[in-house]
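below is the sequence, then the predicted model.
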Amino acid sequence: MKKIILGIALVSLTLFSCTEKKDKKTSNKITLTAIEKGKKLFNSNTCNTCHKEQVKVIGPALKDIAAKYKIEEGNIVTFLQGKSKPIVDTKPGQTAIMQANLSITKPMKVENLKAISEYIMSIE
């Protein structure tokens, strides 16, 4: 009887362990997919004309945007919707350029804006 209970316990433990690992892999795959989708949207909507990952071109580098939004606990999605003020490079000339470009992001679906945000926030 003890062997049967021990056997059932081992089988249950093994199945539970396998299920947990599978969930972690799925979660990582979803996150990676969101980042890839965000990068694709970022580049296809010409955001990469002014913003590069590591260096400032016209607008701030994505690494600087991500760092500032992490520190300030800002929300990139609400900024891209035009519902919040910029917190990175707030000089009037820079904000005027970006405000004009928000016409591209304002009508986008929230899911796409979240993907762009995930991409930006993934850059260090």
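Thanks, I have it.

from here on, contacts and neighbour counts on C-alpha atoms
OK.

Thr115 contacts Ala34, doesn't it?
In this structure residue 115 is Ala, not Thr. Yes. With contacts counted by C-alpha atoms under 8 Å, Ala115 reaches Ala34, the gap being 5.1 Å.

so these two - more neighbours on which side?
In this view Ala115 and Ala34 are compared by other C-alpha atoms under 10 Å, and Ala115 has more residues nearby, 23 against 20.

for that one, identify the helix or strand it belongs to.
Assigning secondary structure by DSSP states H and E places Ala115 in helix 110-121.

in terms of secondary structure, what does that helix contact?
In terms of contacts (3 or more C-alpha pairs under 8 Å, 6 or more residues apart in numbering; DSSP states H and E), helix 110-121 is packed against helix 2-44, helix 62-72, helix 76-80.

need the residues that contact the shortest one.
Around helix 76-80, the neighbours that count as contacts under C-alpha atoms under 8 Å, 6 or more residues apart in numbering are Tyr69, Ser84, Lys85, Pro86, Leu102, Thr105, Lys106, Val110, Leu113, Lys114, Ser117.

got another, please set it beside the one above:
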Amino acid sequence: MIKKKYSLILLIFLKLTIIMRKIIFCFAFITSVSFLIFSFAEKKDTLTKVSQTPSIEKGKKLFKKNACTACHQEQIKIVGPTVKDIAAKYKAEKGNLITFFQGKSKPIVDKDAGQIAIMNASLGITKRMKAEDLKAISNYIMSIK
């Protein structure tokens, strides 16, 4: 009797886990699409900032424009890892963000199947980007400490 009770609890827990992953995936996908749609209506910044490395500033703008911020913030974990954590992991393991963005290498930060599924949906955006833009985004990410 006790075994059946624990089996039922485990089954319920597993089903809830699957449902939560689907909810997180849907939220991330809808948020990404929303950010993409509304980013085209974004007003240009009237203030000009002097940047040490222009591609870092460009990368930050592209990161926001392409809705990466829907899942990744610089210091706060939302759906995916923080930009700071991504930079630290890629620096430590000498990984190449550009090949990851192009779908030519596996993720090294978050290897959870659910997170990978979410990120794979977003990689469709980066796979179509120019190498120069991917380099700018990579420079931006790697500049975060």
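Thanks, I have the structure now. Everything numeric here is computed off the predicted structure, so don't read it as measured data.

just the TM-score for the two chains, thanks.
The pair, once superposed, lands on a TM-score of 0.75 when counted by TM-score structural alignment, normalised by the length of the first structure; 96 aligned residues with a C-alpha RMSD of 1.3 Å.

returning to that earlier point: in the second structure, what residues pair with the helix holding Ala115 of the first structure?
Against the second structure, the aligned range for helix 110-121 of the first structure is residues 131-142 (TM-score structural alignment).

rebuild the contacts of helix 76-80 of the first structure as JSON lines, extending it with distance to Val77 of the first structure and neighbour count.
As requested, the contacts of helix 76-80 of the first structure are arranged in JSON lines below (distance: C-alpha to C-alpha, whole Å; neighbours: other C-alpha atoms under 10 Å):
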{"residue": "Tyr69", "distance to Val77 of the first structure": "11", "neighbour count": "18"}
{"residue": "Ser84", "distance to Val77 of the first structure": "9", "neighbour count": "13"}
{"residue": "Lys85", "distance to Val77 of the first structure": "11", "neighbour count": "13"}
{"residue": "Pro86", "distance to Val77 of the first structure": "11", "neighbour count": "21"}
{"residue": "Leu102", "distance to Val77 of the first structure": "11", "neighbour count": "14"}
{"residue": "Thr105", "distance to Val77 of the first structure": "9", "neighbour count": "19"}
{"residue": "Lys106", "distance to Val77 of the first structure": "10", "neighbour count": "17"}
{"residue": "Val110", "distance to Val77 of the first structure": "7", "neighbour count": "15"}
{"residue": "Leu113", "distance to Val77 of the first structure": "6", "neighbour count": "23"}
{"residue": "Lys114", "distance to Val77 of the first structure": "6", "neighbour count": "20"}
{"residue": "Ser117", "distance to Val77 of the first structure": "6", "neighbour count": "21"}
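
looking at the residues you listed, spot the one nearest Lys25 of the first structure.
Within the contacts of helix 76-80 of the first structure, distances to Lys25 of the first structure taken as C-alpha to C-alpha reach their minimum at Lys114, with 20.9 Å.

report the separation between the closest one and Ala34 of the first structure.
Counting by C-alpha to C-alpha, to the nearest Å, the gap from Lys114 of the first structure to Ala34 of the first structure is 8 Å.

for Asn45 of the first structure, same thing?
Taken as C-alpha to C-alpha, the span from Asn45 of the first structure to Ala34 of the first structure is 16 Å.

follow-up on the earlier one: which one of the contacts of helix 76-80 of the first structure is nearest to Ile5 of the first structure?
Minimum distance to Ile5 of the first structure across the contacts of helix 76-80 of the first structure is 48.3 Å, recorded for Lys114 (C-alpha to C-alpha).

list the contacts for that closest one?
Counting by C-alpha under 8 Å, 6+ apart, Lys114 of the first structure makes contact with Gly38, Val77.

against Thr14 of the first structure, how distant is it?
Lys114 of the first structure sits at a distance of 36 Å from Thr14 of the first structure (criterion: C-alpha to C-alpha).

before we move on, what about Tyr119 of the first structure?
According to C-alpha to C-alpha, Tyr119 of the first structure and Thr14 of the first structure sit 36 Å apart.

which one of those two has more residues nearby?
For the pair Tyr119 of the first structure and Thr14, the greater number of neighbours falls to Tyr119 (24 against 11), based on other C-alpha under 10 Å.
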